[in-house]
Every structure is written in structure tokens, then in C-alpha cells.
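Student: Quick one, structure for this:
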Amino acid sequence: MKESQKITDERFMREALRQARKGLGLTSPNPAVGAVIVKDGVKISAGYHKKAGFPHAEIEALKKLGGNAHGCTIYVTLEPCNHYGRTPPCTEAILASGITRVVVGAKDPNPGVPGRGSQFLKEHGIEVTLGVLEEECRTLNEAFNKYITARRPFLIAKSAITLDGWTGTSTGQSRWITNEKSRQFVHRLRAQADAVLVGVGTVLADNPRLTVRLRHSTKKQPMRIIVDTHLRTPLDARVLDRISNSQTLIAIGPDVSREVLERHEKSGSTVVVCPVDQGRIDLTALMDILAAREITSILVEGGSSIIGSVLRKALVDKYYIFMAPKILGGGNGIPMAAGIGPKSMDGCIGLRDMQVRRFDDDIMIVGYPYYG
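Tutor: This is a model prediction of the structure:
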């Protein structure tokens, strides 16, 4: 491929990525996808997938042209589908439109349809270019990729700590360690996740709403999940309110009485009985239960106990750590991750592909855990 063509392809794929990001947090269990249609080096249409069951990005872009894109090139962040699901296959619409070239960012990770979209297009005489800005396109849908291949939600953990590693004082106070800009970014993470998960300890200590509160409006609220083995969540807890149109799911153990369970169900919550492991909710089993409910991504915002639990179970796929320029001092604060740590440094959990970003004086570290 000529260098000039490579530069052109990357330019329009970046525009397709911008389109795709408009759908982040709205398309689950489908991926977020963007498409751009180009004629003689000029963008003439664009679209993105808005919601599961709605037209895919390619169809949205084609609709604006009346379905006629003769001689055009379409740039799409994910390989066009070639199967019937909630919507017809995009490959047939592309073929019927007269498009002569398809530029794809990432291949469809669905193990049930490996490469079929590209194969169909090639067999019908359409030029296909694969792998343009592939890493960016794959990262955009890292939650979908995990869900469709492993049938498990993509688990994102978040912690806010002082410079000396504490998430709260000895009395449990933690508001506020980080600044407003950091907290607004966390609301963006909530908006992009299917669900926000905390332990009952956080509910009892902080009485949070766990809703998205951004300066601009959001089109959806994530499901709120409480890990509560003995169902201690008060009926008047703010996390149970229905004003925000956000659903609440409480994961409980098998020993909770039917009477207590029914009181919570009558309040509008979904209560799910889970297996227990050493007296606590089996978080691995809970992930399977949530995957069956088409929850593809979960933001874990709980305290020290739940963070320690998901790390020990090697369930965390991505970790955001917000560090404020504050020193708590002493040795009796709340640690970032509770529980019994390893006896040697060889047992540490590492972060790969780490990135660092500043929010005024706060520092955000994000990476992908690897477990020894």
C-alpha cells in the first residue's frame, strides 16, 4: 500500500472512531461501531450504532445517502456482520449500495463468525483492507471483546488513594481524597459501563447513589449491583431509589430469609441468590450470573474489601488508580486492597500497558493487571 493511501485510510478511520465513541455505553451487549463513507477523497456520510436492535453504523451512514453509494469507500471500525441477528447483515446492504472498497479497523472477535464478513465481501468483488488503526479499534470495544469470547463481563476497578496508599482514615472517612476533575472522569467511566458494583460496606458507610451525574446529560444510567451476602442493605438506602430510572441488583447468599428477600423485591430491587465461598459471595459465580443477563462491563467502585476480593480472584481486567497529593500518615488507615497479601514480591499483581494522566494535581494511573 502506498504511504499516501495509508495516511488517507488512517485519517478517515480516526473519523470513524470518533463516530463510534458517540455510542459508548449505549450499545450493550453490542459493540460501539462507527462508519464513514468517502467519495473521491471527501467524506459524504457518517453514522454510528446507537443501541442494540437499532441499525448498525454502516446502515446509518448508507441511509443518509438513500442507500446509494456507488463507487464509494466505507471505513468501519469493526468488520461488517454477515449474519442475521436483531438486524439483517450489513454485508448485503454494502453490496447492494454499490460500494467498491471496505476499510476495516478490527476483525469481528465473535468466535462463531470468524472473518465471514470480509470473506463475503471479497467473494462478491469488493476490495477489503483490514487492520487500519486496529489496536485503537480493538481497545474501543475491549469490554465486548472479552464478553463475546469468554462470556464474562469486562471488570474495571477504580481506587482513589493518598500518596501513602490509603483510601480512607481510621474512622472510615474518604470524602474527598481526589479533586472534582477526577471525580467527573469517574462519572464518565460510570456512563460507559453497563453496571457499577460495590460491597454492602460501601452502602452502609457512604450511602451512595451510584448514578451518573455529569455536567451534560446522559442517556442512560448503569445498573447498580450490591454484593451483600446477608442482605444488610437498608430499604431506604439511596442506591435503591428509583428516581434515576436505574435498576438495582443485590447479590445475596442462600441463608437470607424469604421474608427479608421479598421486602427488597417489593421495593423494586432484583435480588439474586448466589453461591458463597468461605462465607462470602462467590464473585466468579456472580460474574457468570451477570454475563447471562448480558452485562458486558462492570465498574467496581467498592471499598477496600471488594477491591481486594476481585483482585485476589484475578477478575480485574483494567484498573484505574487516582492518586491525590495528600499524605494521611500513620498506619491505621484503610488500605487500597484489603485481605492477606503475598509473602514475597513474586506474588505481586502487576500492571501492563500502563498510562498516566493528570487532573490538575491528581494523577491517574491506568493499566491492565497481570497475575503471577
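Student: Only C-alpha atoms from now on, for both contacts and neighbour counts.
Tutor: Will do.
Student: and stretch 33-46, how far from the chain's centre?
Tutor: Offset of stretch 33-46 from its chain centre (CA atoms, centre = their mean, to the nearest Å): 27 Å.
Student: quick one: contacts of that stretch?
Tutor: Residues outside stretch 33-46 that contact it (CA atoms under 8 Å, 6 or more residues apart in numbering) are 12-13, 15-21, 23, 47-49, 56-58, 60-62, 64-65, 69, 71-78.
Student: Can you check the distance spanned by that stretch, start to finish?
Tutor: 11 Å (CA to CA, to the nearest Å).
Student: Narrow the contacts of stretch 33-46 to those that are buried.
Tutor: Listed as buried from the contacts of stretch 33-46 are 12-13, 15-21, 23, 47-49, 56-58, 60-62, 69, 72-78; burial here means 16 or more other CA atoms under 10 Å.
Student: let's see this one next to it:
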Amino acid sequence: MATPADITAMRGALALAARGLGSTSPNPVVGCVITDTAGHPVGSGHHERAGGPHAEVHALREAGDRARGGTAYVTLEPCNHTGRTGPCAQVLIDAGISRVEYAVADPNPRATGGADTLRAAGVEVRQGLLEAEAEAGNIAWLTAVRLGRPFVRWKYAATLDGRTAAADGTSRWISSAESRADVHRLRAESDAVLVGGGTLRADDPHLAVRGLDGVTQPLRVGVDTRAELPAGARILDPAAPTLLVVGEDADTGHLPGAEVLRLPLHEGRIDVRALLAELYARGVRSVLLEGGATLAGSFVAAGAVDQVVGYLAPVLLGAGPAVLADAGISTLTEALRLDVTDTARVGPDLRVTAVPTTTPKGA
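Tutor: Below is the predicted model:
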């Protein structure tokens, strides 16, 4: 039975893990708190970057000899393999830790088994403390490992009547400055930011993270099947890496120096699963899908939207482009149903976060 002190320590580990969002890929975010034999916190740490020390190592370094006989609270099962760093299960054993509480089991077949190694060495091990919170905090990496493709968060901004622009095409700005700042936070937590060709040509988005210090810029991915992007597009500047995804026969001669990924087209569209497989192979574990409606429809139809974040502005237009284009849904019984997991006021807007509870037709 978890005590209030156990819960406090694990909440501290969860807060530490969140510091790694956007900088640890393709590794998970992990936090660790070490308490001594009297239950006093003596060490803490988080996984800061891929290839660097894991959370347990940082926490044990801070704790030193005070860790012997103590407890380690870890948001993810301590790893059991040697990669760029050694197995954390053995590090905990060597430090003399007597008890390990971890929140979520490691689904990575290369790293799992840490709990068994700890138990074999006589360490008391329990799993499941604040599991749901830890799962939510590491959902991108966990989804990527379980599905073998990047986690996809679809973000959009719209009026209360579901319009992303007015009838004349004007769209700046539907959402508030506070909502736009919040989107930069989402970008900073993502490995890649993805938009379609229509959005590239209509809005000329920059897609890099602004207003936040010390972030790792995500890969900017533009899906432009016919390579109609002008050479001076903002997405091509050096502020962040960029990948242009085009059809196999697209002419990219006017885009010298741009990194290009060529994929076959199906009925004029990029195959969503093929695109995600390519991004996964490049180490991308989380994608922020920012637009537009046609590309979002393709992702919904492919069953490749894992979370929806909508910024709803207190505005009515009555006409103009809708949030979502054809997603292969022709009747209400085929609708993609969502479970709202969070609502929050962001400036004058309402941010709604939801996850799918049904599988779309054809997925």
C-alpha cells in the first residue's frame, strides 16, 4: 500500500521527467527520486538527452552513499540493457538500493526485464504507483514503441462554428496570442511538426519554436506532393531542420539544398503509413500535425491520430474552410468518437484535448 510519502516522491519524479520533453528522443522521458533509509529525499534527476546518463544515474550521483538502503522512485521501469549507457537496474543494485517503486513497465523488448533483475538481486520492487499519470506524461514514446510509428498529436485552431478561416481566406488570427504561445510549447515537446502543401502555400508558416529558450528545434516536415513550394518559403530557412515530402516524380530543381523525401502517391496523396514509417526510421517518435484540413483528414482516415488538441476561439464566421476535410466517414455510425481528457482556458480561448475511443473506417 503506497504511503503519502511514496506518492509525494513519485510526483516529484513525474515533474522531473517532464523536463525532458522534446530533448530525449528517441528515448523516453524519465524522472527519478532517491530517498534514504529514513525516507528523506537525497537525490533526484531526469533523463536530459539521448545518449546521456539516465535519470537513475543522475539521482544516484546526487545521493552518493546516502542511497544505500534507500528507495528509488522511477517513472519508468529501470532499463536492463546496455546501449549508449549501461543498465540502470544494475546501477541501482550496485548503489545498494533496497526498494524500487516504478510507475510504468517498459514495453521496449530491448530494455525490459529490469524489475526481474532487481528482484533477483534481493531488491523489493513494486510497479504501478501513479501509473496513469506516468503513462500520460510519456504517452508519445510509449505509443511509438507499442505501435512502431510516431505518436501523432493533431492540433488545430478554429472558431466555435468550426471554421479555420473566413470565406475570403483570411485566418490571422482566429486564436489568441496566448493560444499561439501554447502551440510553441507543443512544438517544443515534439520531434517533428507536420503541415500540408495547402497550408505551406496559403500561410507560409515558419514552424520553428519561438519564445522558449534552450529547446531542441523539431524537424519541420512539409508534405508538398507536387513540390509547388516557392524557393523563398520560410520553412526552408536555417532556423530548424526541414524535410520536404513530395511525390516520386515531383520536380524539385527550384529547391536546391532542401532535403527531400520522395514517396509514391495514391490517388494524388501521400500514403500516411509510409510517411510515418519513414519518420520513425529517422528517430522521430512524436509528430505535431498542424494542418491543413485535407492532410488531417488523411491521417484520421488512416487511424493515425492519437490525440486531438483544439483551440476554440469565441468567434463565429458562418462560412469558410472547415477544420477537417474528407476522412472517409460517410455516416454517423462511422464517426471517430473521442474522449475529452482535458479542457482549459488559454487566454480567451478554450483548449480541448481528446483521444480517440473508436477506430475509423478503413484504419
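Student: After superposition, what is the TM-score?
Tutor: The TM-score (TM-score structural alignment, normalised by the length of the second structure) is 0.95; 358 aligned residues with a CA RMSD of 1.5 Å.
Student: mind checking what residue 310 of the second structure lines up with in the first structure?
Tutor: Residue 310 of the second structure maps onto residue 321 in the first structure, with residues paired by TM-score structural alignment.
Student: do you know how far that match is from residue 184 of the first structure?
Tutor: Taken as CA to CA, the span from residue 321 of the first structure to residue 184 of the first structure is 14 Å.
Student: what's the answer for residue 294 of the first structure, then?
Tutor: Residue 294 of the first structure is 27 Å from residue 184 of the first structure, by CA to CA.
Student: what do you get for residue 247 of the first structure?
Tutor: Residue 247 of the first structure sits 22 Å away from residue 184 of the first structure, going by CA to CA.
Student: Could you find the closest non-adjacent residue to whichever residue in the first structure pairs up with residue 336 of the second structure?
Tutor: Using TM-score structural alignment as the criterion, residue 336 of the second structure maps onto residue 349 of the first structure. In this structure, residue 349 of the first structure finds its nearest non-sequential neighbour in residue 371, 5.1 Å apart by CA to CA, 6 or more residues apart in numbering.
Student: and that neighbour, how many neighbours?
Tutor: Here the number of neighbours of residue 371 of the first structure (other CA atoms under 10 Å) works out to 15.
Student: aligned partner of it in the second structure?
Tutor: Match for residue 371 of the first structure (TM-score structural alignment): residue 359.
Student: That match sits in which helix or strand?
Tutor: Using DSSP states H and E, residue 359 of the second structure maps to neither a helix nor a strand.
Student: isn't it right next to residue 329, touching?
Tutor: No. Contact criterion CA atoms under 8 Å: residue 359 of the second structure and residue 329 do not qualify, at 11.3 Å.
Student: From residue 35 of the first structure, how far out is the closest residue in space to residue 128 of the first structure that isn't next to it in sequence?
Tutor: Setting aside the residues directly before and after it, residue 128 of the first structure is nearest to residue 102 in space (CA to CA, 6+ apart), at 4.9 Å. With distances taken as CA to CA, residue 102 of the first structure is found 10 Å from residue 35 of the first structure.
Student: Now the common contact residues for the two.
Tutor: 74, 75, 76.
Student: So what does the first one match up with in the second structure?
Tutor: Just to be clear, that refers to residue 74 of the first structure. In the second structure, the residue paired with residue 74 of the first structure is residue 72, using TM-score structural alignment.
Student: which residue lines up with residue 58 of the second structure in the first structure?
Tutor: By TM-score structural alignment, residue 58 of the second structure lines up with residue 60.
Student: contacting residues around its match?
Tutor: Per CA under 8 Å, 6+ apart, neighbours of residue 60 of the first structure: 46, 47, 48, 49.
Student: Give me the subset of those that lies in strands.
Tutor: 46, 47, 48 (DSSP state E).
Student: For the helix ranked longest in the first structure, which helices and strands make contact with it?
Tutor: Identified as the longest helix of the first structure according to DSSP state H is helix 3-21. If contacts are counted by 3 or more CA pairs under 8 Å, 6 or more residues apart in numbering; DSSP states H and E, helix 3-21 of the first structure sits against strand 34-39, strand 42-48, strand 73-78.
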